[in-house]
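A.B. asks: pasting the sequence and the predicted model now:
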Amino acid sequence: MTRNISERGWWHSYASFLTLTFQDFLGLEGDAELMRSWETLVPGRLQTEEYTRLLLAAGQGIVHSTREHLESRVAVRMERQRKLNRPHEIVLSEAAVLGRIGDAGAMKRQIVHLREQSDRDDINLRILPLSCGPHLGLDGAFTIFTFPDGGQLVGLEALLNSFYLEDEDSLRTYNAAFDQIRDLALDEKQSKAFLERAAHTA
């Protein structure tokens, strides 16, 4: 993690608008050979620019001190999408699709984009129905990074910072939690059909 912070990444020109922990998160993404994520919002990698801007606008004047700061974060997220091509397994809560960020048109465009992105070779996207019952993901979103040497880290994102766990107990628990959530989710084909229906009715 120290090495990632000290190295100049593609995001260096935006560094004044990014926390060190988020810069490190971007470095870890670039180093990982596989990521597995449980998400309760559409993840940054799969967001439209419109959705990103609407989402980040909630922090205007609180997290983002100026419009320039907000727009820089939008630019980072879009550039991140262009740079990142690591295999990524994502289980997404149905609530992220049924919820409303912006108006109906914005959500429809985001859902259509999700459906299109689900066809990518590097993306494995599954939807977890709200009807699935209790599961370990209710405690919050997380990402498991797996590196070429077999090492792993669990990333937890908060409002201002990201946190990482690497002890064996935490890794075992989060890997088991992801497996549980994935097993409860729709399979890839069912998830694509769900997104097509959601886009039609949005």
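C.D. replies: Thanks, I have it.

A.B. asks: could you use CA atoms for every contact and neighbour count after this?
C.D. replies: Noted.

A.B. asks: buried ones in the helix or strand hosting Leu92?
C.D. replies: Secondary-structure element containing Leu92, defined by DSSP states H and E: strand 88-93. Using 16 or more other CA atoms under 10 Å as the test for burial, strand 88-93 gives His88, Glu89, Ile90, Val91, Leu92, Ser93.

A.B. asks: residue ranges for the helices of this protein, please.
C.D. replies: For the chain, the helices defined by DSSP state H occupy 2-6, 20-31, 49-57, 67-83, 94-98, 104-117, 168-184, 188-201.

A.B. asks: tabulate these (JSON lines), appending distance to Gly155 and mean neighbour count.
C.D. replies: Listed next are the helices of the chain as JSON lines, based on distance: least, CA to CA, whole Å; neighbours: other CA atoms under 10 Å:
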{"stretch": "helix 2-6", "distance to Gly155": "15", "mean neighbour count": "12"}
{"stretch": "helix 20-31", "distance to Gly155": "8", "mean neighbour count": "19"}
{"stretch": "helix 49-57", "distance to Gly155": "20", "mean neighbour count": "17"}
{"stretch": "helix 67-83", "distance to Gly155": "17", "mean neighbour count": "16"}
{"stretch": "helix 94-98", "distance to Gly155": "20", "mean neighbour count": "18"}
{"stretch": "helix 104-117", "distance to Gly155": "23", "mean neighbour count": "18"}
{"stretch": "helix 168-184", "distance to Gly155": "10", "mean neighbour count": "15"}
{"stretch": "helix 188-201", "distance to Gly155": "24", "mean neighbour count": "16"}
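
A.B. asks: in addition, the following structure is provided for comparison:
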Amino acid sequence: MKKRAGNVVGGGSYISRAVFEKLARRKNMQMGIGGFFMAFYLFGIVMGLVGDDQDLRDGLVSSIVIFALFTLLFVLGARNAKKIGLVNRYNQIFMCDADGTVTMEELARQVGKPPEKVISELEWLFQKGVFCDCTLQKEGRPGVILSGRADSKTSFVNVVCEQCNGTTRLRAGTYGKCEYCGSPISSRKING
């Protein structure tokens, strides 16, 4: 079980806890209420078709209409479950990024969807406030810019290469290569 820190899920996450929990509660309510009443009205429909009770037969049309409405509620809950899965998948991708910039091409390749679909999903998620400490960049080269929080697994630091004095942005506590000369660098050698 993940520990919760501040207003995000886990100590290293770009997910807003409050918004995520609200989405999860909505999903649970929609699927629970929709599923329960779908089963209830389906039973009534079946009993109206095969049973001897005339009252059930007389209410068959209204039972079918109500069944359809609760089916719609259940489907909305299933869609929210899919969105929760998307949030977790995108967060995993963000957390694995080393330099603080995730391009749409990278995201599209990792989730197996066209970039236009990824942008559409991310626009909705950012509009709802699901992600924090990052920004959706739609201008120029589209992507997600990860800003992170100080003293967390989401923070980034600027590392000065000892070989060429070039500055490379890395996730705190990680190793990488200088983007200018390719020399190995560590984010434990911090400048800025």
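C.D. replies: Received, thanks. Bear in mind that the values here come from a model prediction, so they are computed numbers and not experimental data.

A.B. asks: now compute the TM-score of the two chains, please.
C.D. replies: Aligned and superposed, the two chains score 0.28 in TM-score terms (TM-score structural alignment, normalised by the length of structure 2); 99 aligned residues with a CA RMSD of 5.9 Å.

A.B. asks: who wins for proximity to Val154 of structure 1 among the helices of structure 1?
C.D. replies: Ranking these by proximity to Val154 of structure 1 (CA to CA) places helix 168-184 first, at 6.8 Å.

A.B. asks: what angle do the closest one and strand 88-93 make?
C.D. replies: Relative orientation of helix 168-184 of structure 1 and strand 88-93, computed by axes from the mean of the first three to the mean of the last three CA atoms, to 10 degrees: 70 degrees.

A.B. asks: next, the buried residues of the one helix or strand Leu56 of structure 2 maps to.
C.D. replies: Assigned by DSSP H and E, Leu56 of structure 2 belongs to helix 54-58. By 16+ other CA under 10 Å, the buried positions in helix 54-58 of structure 2 come out as Leu56, Arg57.

A.B. asks: does anything pack onto it? Which helices or strands?
C.D. replies: Judged by 3 or more CA pairs under 8 Å, 6 or more residues apart in numbering; DSSP states H and E, the packing partners of helix 54-58 of structure 2 are helix 17-50.

A.B. asks: sorry, back to before: any idea which of the helices of structure 1 gets closest to Leu156 of structure 1?
C.D. replies: Nearest to Leu156 of structure 1, of all the helices of structure 1, is helix 20-31, at 9.8 Å by CA to CA.

A.B. asks: give the other helices and strands that the closest one contacts.
C.D. replies: Packing partners of helix 20-31 of structure 1 (3+ CA pairs under 8 Å, 6+ apart): helix 2-6, strand 162-165.

A.B. asks: circling back to that earlier point, which residues sit against the helix holding Leu56 of structure 2?
C.D. replies: Residues outside helix 54-58 of structure 2 that contact it (CA atoms under 8 Å, 6 or more residues apart in numbering): Gly44, Ile45, Met47, Gly48, Leu49.

A.B. asks: drop anything exposed from these.
C.D. replies: Members of those classed as buried by 16+ other CA under 10 Å are Gly44, Ile45, Gly48.

A.B. asks: now tabulate those in CSV and tack on distance to Arg89 of structure 2.
C.D. replies: Shown next, in CSV, are those (distance: CA to CA, whole Å):
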residue, distance to Arg89 of structure 2
Gly44, 40
Ile45, 40
Gly48, 45
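
A.B. asks: skipping its backbone neighbours, what lies nearest Lys192 of structure 1 in space?
C.D. replies: Leaving aside its chain neighbours, Lys192 of structure 1 sits nearest to Arg115 (6.1 Å; criterion: CA to CA, 6 or more residues apart in numbering).

A.B. asks: roughly how far apart are the one you found and Glu50 of structure 1?
C.D. replies: Distance of Arg115 of structure 1 to Glu50 of structure 1, given as CA to CA, to the nearest Å: 16 Å.

A.B. asks: can you check Ile123 of structure 1 too?
C.D. replies: Applying CA to CA, the value for Ile123 of structure 1 to Glu50 of structure 1 is 21 Å.

A.B. asks: gap between the two ends of stretch 38-53 of structure 1?
C.D. replies: From its first residue to its last, stretch 38-53 of structure 1 covers 22 Å (CA to CA).

A.B. asks: stretch 94-102 of structure 2 too?
C.D. replies: OK, stretch 94-102 of structure 2 end separation, CA to CA: 7 Å.

A.B. asks: next: stretch 180-191 of structure 1.
C.D. replies: Stretch 180-191 of structure 1 has an end-to-end distance of 17 Å (CA to CA).

A.B. asks: picking that back up, ok, of the contacts of helix 54-58 of structure 2, which one's closest to Ala24 of structure 2?
C.D. replies: Nearest to Ala24 of structure 2 among the contacts of helix 54-58 of structure 2 is Gly44, at 30.0 Å by CA to CA.

A.B. asks: surely Leu185 of structure 2 touches Lys177?
C.D. replies: Actually, residue 185 of structure 2 is Ile rather than Leu. Yes. Using CA atoms under 8 Å, Ile185 of structure 2 and Lys177 qualify as a contacting pair, with a distance of 5.5 Å.

A.B. asks: those two: which is more packed in?
C.D. replies: Ile185 (20 against 14; other CA atoms under 10 Å).

A.B. asks: for the helix or strand encompassing the more buried one, packing partners?
C.D. replies: Using DSSP H and E, Ile185 of structure 2 falls within strand 184-186. Helices and strands touching strand 184-186 of structure 2, by 3+ CA pairs under 8 Å, 6+ apart, are strand 175-177.
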